[in-house]
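Visitor: sequence first, then the predicted structure, then my questions.
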Amino acid sequence: MNTPHTHHAAEPHPAAGPRTVSWTEDDGEHTARWRSESGAPPPARLVVADDRLPADTAYRLVCEGTGLLWRGDFHGARNLLQALARRVDRGPRRRRRTPPAAPAAGAAGDPRQAFHLHRKAQAERARKLGMLLVPLDAGYVIPLRRAPEVRAACTAAYGPGDAPSVVSLRELTGLIGAYEWQRNGVAVPALGGDRVHPRYGVFSPVRGEYVDLVAEAPLPAGTDTAFDIGTGTGVLAAVLARRGVRRVVATDQDPRALACARENLDRLVPGDRVEVVAADLYPAAEAGRAHLVVCNPPWLPGRPSSPVEYAVYDPGSRMLLGFLDGLAERLAPGGEGWLIISDLAERLGLRSRDELLGAFDRAGLAVAGRHDTRPRHPRAFDPADPLHTARAAEVTSLWRLTPRRVR
């Protein structure tokens, strides 16, 4: 049995600068920048590995928290990652006479508990699979046999290269996939099939049902100004402009989203009808009031486990509540706020319908109408998905909100 041939502790540098990872190789000490868009810390221990490493040994090491810095064939690393994934998904082998473990208390029939167990399993899976690492030189070239060209994908995600670095193969694979989405784009039926090109780290409009809701709901009478709060790729701002809204202000606070939205909107909506501005929720008061304010916040209340999860999880429902609380004072007379949100959180026991309606009431808002649609994404029809029951029943809604009249 072959085992890794070097071993050394890896220690992150202080938070004042980029984190690093260190190891011993060829009787020398080596250090490189640690890259992790998920915010994962560098492994506490690091060994150098290649194609001679058996998958069972690799699995034991990653379960112990040991990172594997790959020096073999790149395709061998991909094969090992797949082998590790099979072992992670299979779980630990049990002795033949050991009875299966009982389900966690409260898990059976409890969607909230099932959701939290699912997230815990996802995080553990990501941790273990993130232990297989590949090197990048200062120009984002992978110094391994049969390695793919990744310079453009890494530059799109990380910016210009400046020093050698180490990244998990799992993250690198995600970067490559994201760059293909950015290059090829996503066709949006509500835009006549024109494509939106999402950047790495910006939520992609692959779930088109929420876009269709914005494309089909009746505009408030006289709408000539709209705000798109948390614009992301800019897809909803583009839909509103294509529907004839003369002025759209699209906001976001994420630099990647702002750059992505500007790029898409410059191409999809020629002229100056859409302004993209950096803002935490609403634009500055100088932007005035709008006849329509649209917001598609993250649909699940909860704490993201990594920066890229902020498109899915809204800690403390901050964005949802911030949008609602500021809406009445930013609407022009006769205007409406459109909240696009799924009821998946309700079906998972993370938020009740009464809590959502109570938030409307506290913000001084009344429901003028609601438009519903069913999801069309594959997981809604996959019985093997741990959350299939909730996903299969999920409804996405566009809530039409207006300031409540004071009697």
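Guide: Ah, there it is. Numbers count the residues shown, from 1 in each chain.

Visitor: C-alpha from now on. contacts and neighbour counts both.
Guide: Will do.

Visitor: distance between the host helix or strand of residue 291 and the chain's centre?
Guide: Assigned by DSSP states H and E, residue 291 falls within strand 290-295. Chain-centre distance of strand 290-295: 24 Å, with C-alpha atoms, centre = their mean, to the nearest Å.

Visitor: now it: buried residues?
Guide: The neighbour-count check on strand 290-295 (16 or more other C-alpha atoms under 10 Å) flags 290-295 as buried.

Visitor: then stretch 303-322?
Guide: By neighbour count on 16+ other C-alpha under 10 Å, the buried set for stretch 303-322 is 308, 310-314, 317, 319-321.

Visitor: ok, which pair from these is furthest apart?
Guide: 308 and 321 (20.9 Å; C-alpha to C-alpha).

Visitor: what count of nearby residues applies to residue 405?
Guide: When neighbours are defined as other C-alpha atoms under 10 Å, residue 405 has 8 of them.

Visitor: so it, which state does it fall into?
Guide: What DSSP: H, G, I helix; E, B strand; the rest coil gives for residue 405 is coil.

Visitor: included below, for side-by-side comparison, is a second structure:
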Amino acid sequence: MTSPASITWPEADGPRTARWRSEAAVPPPKRVIVADDRTTADSAYRLACEGTALLWNGDFQNARQLLQAVTRRLERKPRKQGATPLEAFNLHRQTQSQRARTLGMILIPLDAAYVIPLRRAPDVQQACIETYGPPTNEASVVSLRELLGLIGAHEWRKKGVEIPALGDRIHPYYGVFSPVRGEYVDLVARTALPSLNKAFDIGTGTGVLSALLAKRGVKKIVATDQDPRALACARENIARLGYEQQVEVVQADLFPEGRAPLVVCNPPWLPARPASPIEYAVYDPESRMLLGFLNGLTAHLSPGGEGWLILSDFAEHLGLRSRDWLLAAIDEAGLTVIGREDIRPRHPKSTDETDPLHAARVAEATSLWRLKARA
């Protein structure tokens, strides 16, 4: 087992070391200084851009204000414009990566019980336990940006996300893709079911599609995922909604054992390399999950059964994948398309003309591809 990463910084009585926490798998900064309420935004911005991290030792709310001030300075920088959608996408990812790296340079200490030892600090113990697990009796350091993400995720987990098609809420965990974009849920809600006997939900995440299939009357659903956090999240949501008798959540690489008359999969939509483990919900490097689903589908469909592939064409508009490539992959997997349901995006970015990827977003559609094994 790999030892946790550590971070070291100078103090008046000698260097200190603590555990480094990063859910994004960011390595600990090599250069760290102690900062406090006297540190100016201009100084913090310059140091962060140079790769020097600032371990905060002042008022917590002032640290939040400092992060906001550094964010504003980053946003003033002119954006490079891509000549093509693909170039715009690559530049956007590069900008986002640089932005995350810079904003991640403001650090916050946590004591062994996940208490922030700073003035006016919020209670983050439960948020930390939900993400990091029980306290390990060691002090640690985390970026303020990640910590605020933990706090936000904790609130989402408590409040839940309203799913109109479900008539209820889904409570996402930190690091599990939240169904805030409901288009794919609506597609599953309105497409005619080929059978009510059994279904597989591949890569279940929060369990939202399994819950929806259960609500629609499917008698037995097997939901799979590889990520332990997603599995725990799905199980909790299924139990809260009262579908435990219909839905079984199992750990599997794509398919469970056996066959079903309906197999549903909503893989990550963009065939690009994720920058962190959390991004695997959005990025599918080399289309591995998509191809794994297509190539394994025939062996897991009951005779005459349907596979439902739910996929945005956003990647096509960015130039990351073509429609011809997708149709060829379906054909090479021994599958045939028997129908398709489309839906337009409703999320705010689809109407934001300042978004560098606006041209691709405004053209985007999400489709439910109904697939059958070729006779």
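Guide: Arrived safely, thanks for sending. None of these values were measured; they are calculated from a predicted model.

Visitor: if we can go back for a sec, and of the buried residues of strand 290-295 of the first structure, the nearest to residue 267 of the first structure?
Guide: Comparing these against residue 267 of the first structure with C-alpha to C-alpha places residue 294 closest, at 21.3 Å.

Visitor: for the aligned partner of the closest one in the second structure, give me its contacts.
Guide: Structural alignment (TM-score structural alignment) places residue 294 of the first structure against residue 264 in the second structure. Residues counted as contacts of residue 264 of the second structure (C-alpha atoms under 8 Å, 6 or more residues apart in numbering) are 199-202, 307-310.

Visitor: can you put those in TSV and add neighbour count, distance to residue 32 of the second structure and secondary structure?
Guide: Shown next, in TSV, are the contacts of residue 264 of the second structure (neighbours: other C-alpha atoms under 10 Å; distance: C-alpha to C-alpha, whole Å; DSSP: H, G, I helix; E, B strand; the rest coil):
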residue	neighbour count	distance to residue 32 of the second structure	secondary structure
199	29	52	strand
200	30	49	strand
201	28	46	strand
202	26	43	strand
307	28	52	strand
308	24	50	strand
309	20	47	strand
310	26	45	strand
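
Visitor: biggest separation within those residues, which pair?
Guide: Every pair of the contacts of residue 264 of the second structure checked by C-alpha to C-alpha; the farthest is 199 and 310, at 15.0 Å.

Visitor: any idea how far residue 233 of the first structure is from the aligned partner of residue 190 of the second structure in the first structure?
Guide: With TM-score structural alignment as the matching criterion, the partner of residue 190 of the second structure in the first structure is residue 216. For residue 216 of the first structure, the distance to residue 233 of the first structure equals 19 Å [C-alpha to C-alpha, to the nearest Å].

Visitor: when the two are compared, which one has more neighbours?
Guide: Using other C-alpha under 10 Å, the more surrounded residue of residue 216 of the first structure and residue 233 is residue 233, with 27 against 12.

Visitor: map that one onto the second structure.
Guide: Match for residue 233 of the first structure (TM-score structural alignment): residue 206.

Visitor: its match: what secondary structure?
Guide: When the rule is three-state DSSP, residue 206 of the second structure gets the label coil.

Visitor: surely it and residue 174 touch.
Guide: No. With contacts defined as C-alpha atoms under 8 Å, residue 206 of the second structure does not count as touching residue 174, sitting 10.5 Å away.

Visitor: quick one: map residue 280 of the second structure onto the first structure.
Guide: So, by TM-score structural alignment, residue 280 of the second structure is matched to residue 310.

Visitor: just residue 60 of the second structure next, same as before
Guide: By TM-score structural alignment, residue 60 of the second structure lines up with residue 74.

Visitor: touching, its match and residue 149? I think so.
Guide: No. At 11.6 Å, residue 74 of the first structure does not count as touching residue 149 under the criterion of C-alpha under 8 Å.

Visitor: higher neighbour count, those two?
Guide: Per other C-alpha under 10 Å, whichever of residue 74 of the first structure and residue 149 has more neighbours is residue 74, with 21 against 12.

Visitor: ok, and the closest non-adjacent residue to the more buried one?
Guide: Counting by C-alpha to C-alpha, 6 or more residues apart in numbering, residue 147 is the residue found nearest to residue 74 of the first structure once chain neighbours are left out, at 5.2 Å.

Visitor: give the helix, strand or coil label for that neighbour.
Guide: The assignment at residue 147 of the first structure comes out as coil when based on three-state DSSP.

Visitor: and it, what's its match in the second structure?
Guide: Aligning on TM-score structural alignment places residue 147 of the first structure opposite residue 121 in the second structure.

Visitor: and that match, what does it touch?
Guide: Residues in contact with residue 121 of the second structure, defined by C-alpha under 8 Å, 6+ apart, are 59-61.

Visitor: could I get the full set of helices for the first structure?
Guide: 55-63, 74-90, 111-129, 151-158, 169-184, 209-216, 235-242, 255-268, 318-330, 344-347, 353-362, 388-393 (DSSP state H).
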